[in-house]
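**Student:** Could you look at this predicted model? Sequence included:
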Amino acid sequence: MTYQGVLTKMESEFASPIQYYLVFENDFLNMNQLLGKNITIQFVKYQCLNCGLDKPIYRQGFDKQCFYDTPQAGDWIMRPELSTAHLGKEDRDLEYEKKAQLQPHIVYLANSSNVKVGVTRKSQVPTRWIDQGAHEAIEIVEVPNRYLAGITEVALKAHISDKTNWRKMLKNDIEDENLVEWRERLLSYIPEEAKDYFIENNSETHLEFPVLNYPIKPRSLNLKKEKQYTGKLLGVKGQYLIFEDNTVFNIRANEGLVVTISII
């Protein structure tokens, strides 16, 4: 069986274990059902997620021009504290920014390679934690807009990491942490504007990933350079496919690539 389409972030379903789906325009693959099977991934061409043209992908699935033009790639995406829709100020497209920024956001703690702080739209819980490969997470603050979540994250990351070590996460080299205790410890660092939105008395969410074996020394597949790869799929964690030979493939980092996937 061979499938072809443009790569976009895998869809996921919160279950035990998490169910992963690679969705193409006219078809989809349940990646859990491919565990233990040999698959071939072949690079075909580029397809910018904004304009659809076959132009080299620059970042986040967009070619260079689209990356700097489209509102879906504004600086406030990666740096929520730069959000300005609550002030009525446009970055690239005020209507889009209002829809994205002026909705409930969550500041959370997640443990993937270490305990880290992060921000996501409330509608993206627990999807955001799944995408990061976190095996446990907890909500700290629920605020009405992205800006408040951003300034809260900035204040907290002076005291806790906001990064994930992808190699450590993929090796499952992790320790369980008491995230309730972490949340209480960080309470005093929450900015005054967000203190009223602190969430009390909630518990951790635990996540189980579909992995048969974790890699010992993960090697990242550069499909643009290697053009084709064949391996036995042993797991999916975060947005990574994990193969028997320690190769890992980050779907999210390869958005905008048109590929064929053959199941051998």
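**Tutor:** Yep, it's here.

**Student:** contacts, neighbours, all on C-alpha from now
**Tutor:** OK.

**Student:** In which helix or strand does the nearest residue to residue 211 once chain neighbours are set aside reside?
**Tutor:** Spatially, and ignoring its direct neighbours in sequence, residue 211 is nearest to residue 235 (3.8 Å; C-alpha to C-alpha, 6 or more residues apart in numbering). Secondary structure assigned from DSSP states H and E places residue 235 in strand 228-237.

**Student:** need the next SSE after that strand, C-terminal direction.
**Tutor:** Moving toward the C-terminus from strand 228-237, the next helix or strand (DSSP H and E) is strand 240-243.

**Student:** which other helices and strands contact that following strand?
**Tutor:** Helices and strands touching strand 240-243, by 3 or more C-alpha pairs under 8 Å, 6 or more residues apart in numbering; DSSP states H and E, are strand 228-237, strand 247-250.

**Student:** Distance to residue 104 added to those strands, as a markdown table?
**Tutor:** Converted to a markdown table, these look like this (distance: least, C-alpha to C-alpha, whole Å):
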| stretch | distance to residue 104 |
| --- | --- |
| strand 228-237 | 27 |
| strand 247-250 | 29 |
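
**Student:** Could you dump those strands into TSV with mean neighbour count and distance to residue 8 added?
**Tutor:** Below are these laid out as TSV (neighbours: other C-alpha atoms under 10 Å; distance: least, C-alpha to C-alpha, whole Å):
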stretch	mean neighbour count	distance to residue 8
strand 228-237	21	15
strand 247-250	22	11
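
**Student:** Between those strands, which one is closest to residue 59.
**Tutor:** Ranking the helices and strands packed on strand 240-243 by their distance to residue 59 (criterion: C-alpha to C-alpha) puts strand 247-250 first, at 13.5 Å.

**Student:** How about residues contacting the following helix or strand past the closest one?
**Tutor:** Following strand 247-250 in sequence order, the next helix or strand is strand 257-263 (DSSP H and E). Strand 257-263 is contacted from outside by 1-7, 37-48, 57, 61, using C-alpha atoms under 8 Å, 6 or more residues apart in numbering.

**Student:** put this beside the first:
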Amino acid sequence: MYEGVLTKMQTEFTSPINYFLVFEKDFIHMNQLLDKNIKISFVKYECLNCHLDKEIYRQGFCKTCFYEVPQAADWILKPELSKAHLDEEDRDLAFEKKMQLQPHIVYLALSSDVKVGVTRKSQVPTRWIDQGANQAIEVVEVPNRYLAGITEVALKEHMTDKTNWRKMLTNEVLDANLIAEKDRLDDFLPEEVKEYYLENNQKLYDLNYPVLEYPQKVKSLNLKKTPEYEGILKGIKGQYLIFEDQTVFNVRSYEGFVVRIEIN
């Protein structure tokens, strides 16, 4: 039996990908739990910032912390709003400079359809694993988050920037050539980003997940409505646990929830 506050699963880029659920004093190698019966019980909340037992609002934070901490500022989800390169503070300039003023990758990923996205270079390939992408390719490498953001805004006029999580989990993935998709985007890049286009890059990242059986349909486990759930683990993809009865559990959506996990 294990107990701790949920944070997103840590991963190793192997084939298949290794997943670890990390608690303060322990961890679980989730791949070893495939085909085993797991019981998940909600215990209480623990905000990832103030660590108080306050209802989680978003991204693992209570409502107060969500509107105060730099880790939940708007530029996290909308990189085009980044201002550290202008020496302008949003919530914490030192934190924002550290996170924004480093190399960023604009990429294409194939998890359901072809989607465009942004990540820090240091998060390659972790970002793609978290999204459940089967393949990915880098399109541009820029020196800050703002340039990555305006590139994403320009490119999503020509393709989606969202993952269809249901298709990702049922493995309904479009048959697409990411190299060809990347090559056609050169004309759509903002002028200030064109010099960073990775013209000769044809490196495809292939990602293989520990899934024994994909569901036909998916139903999401909501820990607030169902504080206890028990099922046989059949796979892990993205940040989802996939169970035999078609239930899926998005670990990342429940960051800040303290759970008890029993393995039979």
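**Tutor:** That came through, no problem. Bear in mind that the values here come from a model prediction, so they are computed numbers and not experimental data.

**Student:** quick one on the thing from earlier: mind checking which of the contacts of strand 257-263 of the first structure are in strands?
**Tutor:** Among the contacts of strand 257-263 of the first structure, the members falling in strands (DSSP state E) are 2-6, 38-46, 57.

**Student:** Narrow those to just the buried residues.
**Tutor:** By neighbour count, with 16 or more other C-alpha atoms under 10 Å, these hold 4-6, 38-46, 57 as buried.

**Student:** Which members of these define the maximum pairwise distance?
**Tutor:** Farthest pair in these (C-alpha to C-alpha) is 38 and 57. Separation: 27.5 Å.

**Student:** Let me see the contact set for the aligned partner of residue 218 of the second structure in the first structure.
**Tutor:** Matched to the first structure by TM-score structural alignment, residue 218 of the second structure sits across from residue 218. Contact partners of residue 218 of the first structure, counting by C-alpha under 8 Å, 6+ apart, are 167, 170-171, 246-248.

**Student:** The same query, at a cut-off of 10 Å, please.
**Tutor:** 166-168, 170-171, 242-243, 245-249 (C-alpha atoms under 10 Å, 6 or more residues apart in numbering).

**Student:** go on, residue 22 of the second structure?
**Tutor:** Per C-alpha under 10 Å, 6+ apart, neighbours of residue 22 of the second structure: 4-10, 28-29.

**Student:** ranges for the helices of the first structure?
**Tutor:** For the first structure, the helices defined by DSSP state H cover 64-69, 75-78, 94-101, 127-131, 146-156, 166-170, 179-186, 192-195, 223-226.

**Student:** Grab the nearest non-local neighbour of residue 261 of the first structure.
**Tutor:** Excluding its sequence neighbours, the residue lying closest to residue 261 of the first structure (C-alpha to C-alpha, 6+ apart) is residue 41, at 4.7 Å.

**Student:** what sits against that neighbour?
**Tutor:** By C-alpha under 10 Å, 6+ apart, the neighbours of residue 41 of the first structure are 2-4, 223, 227-231, 249, 259-263.

**Student:** any idea how far residue 32 of the second structure is from the equivalent of it over in the second structure?
**Tutor:** Matched across to the second structure, residue 41 of the first structure falls on residue 40, judged by TM-score structural alignment. From residue 40 of the second structure over to residue 32 of the second structure the distance is 16 Å, taken as C-alpha to C-alpha, to the nearest Å.

**Student:** quick revisit: make TSV out of the contacts of residue 22 of the second structure and add distance to residue 138 of the second structure.
**Tutor:** As requested, those are exported to TSV (distance: C-alpha to C-alpha, whole Å):
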residue	distance to residue 138 of the second structure
4	36
5	34
6	30
7	27
8	24
9	24
10	22
28	31
29	29
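
**Student:** Which pair of the residues you listed spans the longest distance?
**Tutor:** 5 and 29 (16.0 Å).

**Student:** Chain neighbours aside, what residue packs nearest to the residue positioned nearest the centre of the second structure?
**Tutor:** Residue closest to the mean C-alpha point of the second structure, counted by C-alpha atoms, centre = their mean, is residue 130 at 3.6 Å. Spatially, and ignoring its direct neighbours in sequence, residue 130 of the second structure is nearest to residue 238 (4.3 Å; C-alpha to C-alpha, 6+ apart).

**Student:** Thought residue 111 was touching that neighbour, still the case?
**Tutor:** Yes: look at residue 238 of the second structure against residue 111 with C-alpha atoms under 10 Å: they come within range, at 9.3 Å.

**Student:** Would you mind grabbing the residues shared as contacts by the two?
**Tutor:** With C-alpha under 10 Å, 6+ apart, residue 238 of the second structure and residue 111 have common neighbours 128-129, 131-134, 165, 168-169.

**Student:** quick one: contacts for residue 127 of the first structure?
**Tutor:** Taking C-alpha under 10 Å, 6+ apart, one finds 11-14, 120-121, 238 in contact with residue 127 of the first structure.

**Student:** Ok, residue 170 of the second structure next?
**Tutor:** Residue 170 of the second structure sits next to 112, 213-218, 242, 246 when contact means C-alpha under 10 Å, 6+ apart.

**Student:** Residue 46 of the second structure now?
**Tutor:** Taking C-alpha under 10 Å, 6+ apart as the contact definition, residue 46 of the second structure lies against 4-6, 52-56, 60-62, 255-258.

**Student:** buried subset of those?
**Tutor:** Buried members of the contacts of residue 46 of the second structure, scored by 16+ other C-alpha under 10 Å, are 4-6, 54-56, 60-62, 255-258.

**Student:** What is the most widely separated pair among the residues you listed?
**Tutor:** Most distant of those, by C-alpha to C-alpha, are 4 and 62, 17.2 Å apart.

**Student:** Make a markdown table from the contacts of residue 170 of the second structure and add distance to residue 195 of the second structure to it.
**Tutor:** Formatted as a markdown table, these follow (distance: C-alpha to C-alpha, whole Å):
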| residue | distance to residue 195 of the second structure |
| --- | --- |
| 112 | 30 |
| 213 | 44 |
| 214 | 42 |
| 215 | 43 |
| 216 | 44 |
| 217 | 44 |
| 218 | 43 |
| 242 | 42 |
| 246 | 46 |
